[in-house]
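Sequence below, structure please.
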Amino acid sequence: MAINPKLLREKYGISIFDFSLSQVNRQKILLEISSDHLHSTRSHWIYGRWENVYINSYLTPSVERLLNRAVSFAGDEYGQSFLIPSQFLGYPTNEYWFNIAQPGESTGRHNHKDEAAISGLFYIKVPEDSGELIFFIPGKNKITIPVKEGRMLLFPADLDHAVDLNRSEDARISLAFNCYSSELPPQLYHQDETYGVHKYFS
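Coordinates of the predicted model:
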């Protein structure tokens, strides 16, 4: 069934944007995160895999432009100013992370942290048949949205979502982030090298 972007936005607060390669260089991001010398931290061991991969901003400079675009689109769509805290802006921790699902892996149902207003996903690498995004609407049926490379989705941070099983022969890679519209939670001002189960999800 074809998705109706206007209906998704008006009824459920879900917004969809499709970027060209000239707008966001996905290949450059892939090169940055595939470095053999890259240091990363992981959290959320669910269904046999680490769901979240955190990488220091200086190792992935191409992400900054993408986050700036996300903040701009969120402001236009939801009518207020937003911020994605990150090391690019001088914060000690990042409110974005990579999701890397290998063949046979899925992303379980979850929502994002209470303090965030809007959350988002950007699809960097999407092999054919690597899984679709599922939103669980309270009191209604779930909504399935096809994903593709260069697609960004913004949605309320408390909206439950998941991603289907990756049935391809390659990894599905996306970037997730949280947008804030009011006073930031205190923990974002302090350096914290550990990533507990509640750090990025409520």
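
contacts, neighbours, all on C-alpha from now
Will do.

from the chain's centre, how far out does stretch 30-47 sit?
Once both centres are worked out by C-alpha atoms, centre = their mean, to the nearest Å, stretch 30-47 turns out to sit 15 Å from its chain's centre.

Could you give me the buried positions within stretch 132-147?
For stretch 132-147, the neighbour count (16 or more other C-alpha atoms under 10 Å) marks 132-136, 144-145, 147 as buried.

ok, residues contacting the longest helix along the chain?
Longest helix of the chain, by residue count under DSSP state H: helix 63-78. Outside of helix 63-78, the residues within contact range by C-alpha atoms under 8 Å, 6 or more residues apart in numbering are 15, 24, 29, 57, 80-84, 88, 118, 120, 154, 179.

and the next element down the chain from it?
Sequence order places strand 96-101 as the next helix or strand after helix 63-78, per DSSP states H and E.

which residues in this structure form helices?
Assigned by DSSP H, the chain shows helices spanning 5-12, 26-33, 63-78.

what about the spatially most central residue of the chain, distance to Phe155?
Centroid-nearest residue in the chain, with C-alpha atoms, centre = their mean: Ala176, separated by 1.3 Å. As for Ala176, its distance to Phe155 is 11 Å (criterion: C-alpha to C-alpha, to the nearest Å).

Between these two, which contacts overlap?
119-120.

let's see this one next to it:
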Amino acid sequence: MISPPAQQEHPSDLSGASLQLLFPSPVMYFDWPESEALNASLRDVVLERRRSSAGTVKTNRGGWQSNTDLQDWTEPAVRQLLDRVLELAKEYVARQTGRRDPAFEQGWKIRAWANVNERGHFNRVHDHLGKYSFFSGVYYVNVGDIEEGRAGGGRTRFEDWSLVAIDTNREPDVLRRDVLMSPRNGRMLLFPSSLMHSVERYEGDTQRITLAFNLYHPGFGIPRLDQRLQQQGWWWTNFRGIMVLRRKIPEKLYALCLLPRMMAARRVPNPLSPPPGSSTCRWR
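Now for the predicted structure:
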């Protein structure tokens, strides 16, 4: 008599199991000291531009967004702000690489723009990743009513798009890993351009003014960025379904090639055979 196979016992001590947290998103922020005079000058510059330009509509829902040419503005306050951007970018890179590499002291490209939001305005979720957008950031010129302690909204939300399952037994909020960054006048953020983010609906009465920017340096590369860029363009924008179908056709054709083998392996029941468990009929 053959005895049944013994059931495998589960180890009682799993302390040796290794858990690795992969692919972090490095976010840096810094509160620049003595920024009151600079912020006042930046506010005047931005509002003057707003009076002479209709702005653009991208991720902003309401509000005003300038063209992406702030890096070419000649006002002294803007030049000082751009110097700060580069200084923090170098520190951001040094913290990640573990060294102050002379190769990153120059060669940066900046593309920047201004934003003015008023009551009810917000920015939908988006990222900035592109051919010349590796790192992104924002500088808070005037956060409006938030610093006065009122519930003004307008916080920057970094969103978790990792699609990792979250335990909902005791806490049903699946968005609880999102990070809400409270704005502060003079604060500058730096983060990967691929990090999904949005701006809460602003409910204050004072104008909320920020300066946003993208950074590029030829000493960096983004894995699989070329594949993403291939999807951008007129066809992908207007006929995404057709473009996705074109990608799916080869795998569907391969599946059709497997159909004969699948049909040959399928057991077809004999119509003259009685179903299992039924009694055999006898002709009288």
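
Would you pull the TM-score for this pair?
The TM-score (TM-score structural alignment, normalised by the length of the first structure) is 0.71; 168 aligned residues with a C-alpha RMSD of 3.0 Å.

sorry, back to before: state the distance from the residue nearest to the centre of the first structure to Ile55 of the first structure.
From Ala176 of the first structure over to Ile55 of the first structure (counting by C-alpha to C-alpha), the distance is 12 Å.

shared neighbours of these two, which are they?
In terms of C-alpha under 8 Å, 6+ apart, Ala176 of the first structure and Ile55 are both contacted by the residues Trp97.

Provide a list of residues in contact with Leu121 of the first structure.
Contacts here follow C-alpha under 8 Å, 6+ apart; on that basis Leu121 of the first structure touches 152-154, 174-177.

Alignment lookup: it to the second structure.
Using TM-score structural alignment as the criterion, Leu121 of the first structure maps onto Val138 of the second structure.

ok, and the closest non-adjacent residue to that match?
Ala212 (4.2 Å; C-alpha to C-alpha, 6 or more residues apart in numbering).

What of Leu180 of the second structure?
Excluding the flanking residues, the one nearest Leu180 of the second structure by C-alpha to C-alpha, 6+ apart is Arg157, at 4.5 Å.

What does that neighbour correspond to in the first structure?
The alignment partner of Arg157 of the second structure in the first structure, by TM-score structural alignment, is Ile134.

Grab the nearest non-local neighbour of Glu36 of the second structure.
Leaving aside its sequence neighbours, Glu36 of the second structure sits nearest to Gly186 (C-alpha to C-alpha, 6+ apart; 7.7 Å).

burial count for the one you found?
Neighbour count of Gly186 of the second structure, defined by other C-alpha atoms under 10 Å: 20.

Show the contacting residues for it.
Applying C-alpha under 8 Å, 6+ apart, the residues contacting Gly186 of the second structure are 31-33, 35-36, 39, 139-141.

mind listing what Phe135 of the first structure touches?
142-145, 159-162.

what about the residue nearest to it when sequence neighbours are not counted, distance to Asn68 of the first structure?
Counting by C-alpha to C-alpha, 6+ apart, Phe135 of the first structure lies nearest to His161, which is 4.4 Å off, once chain neighbours are set aside. Distance of His161 of the first structure to Asn68 of the first structure, given as C-alpha to C-alpha: 24 Å.

quick one, which of the two is more surrounded?
More crowded of His161 of the first structure and Asn68, by other C-alpha under 10 Å: His161, with 21 against 13.

circling back: can you tell me what the residue nearest to Val138 of the second structure aligns to in the first structure?
Matched by TM-score structural alignment, Ala212 of the second structure corresponds to Ala176 in the first structure.

Count residues in the vicinity of the aligned partner of Tyr202 of the second structure in the first structure, would you?
Aligned by TM-score structural alignment, Tyr202 of the second structure pairs with Asn166 of the first structure. Neighbourhood size, Asn166 of the first structure [other C-alpha under 10 Å]: 23.

Apart from its neighbours in sequence, what residue is nearest Asn166 of the first structure?
Nearest non-adjacent residue to Asn166 of the first structure (C-alpha to C-alpha, 6+ apart): Ser130, at 3.9 Å.

so that neighbour touches Arg172, yeah?
Yes - between Ser130 of the first structure and Arg172 there is a contact under C-alpha atoms under 8 Å: 6.3 Å.

shared neighbours of these two, which are they?
Taking C-alpha under 8 Å, 6+ apart as the contact rule, the neighbours common to Ser130 of the first structure and Arg172 are Asn166.

Correct me if wrong, but Gln230 of the second structure is in a helix.
Yes - using DSSP: H, G, I helix; E, B strand; the rest coil, the secondary structure at Gln230 of the second structure is a helix.
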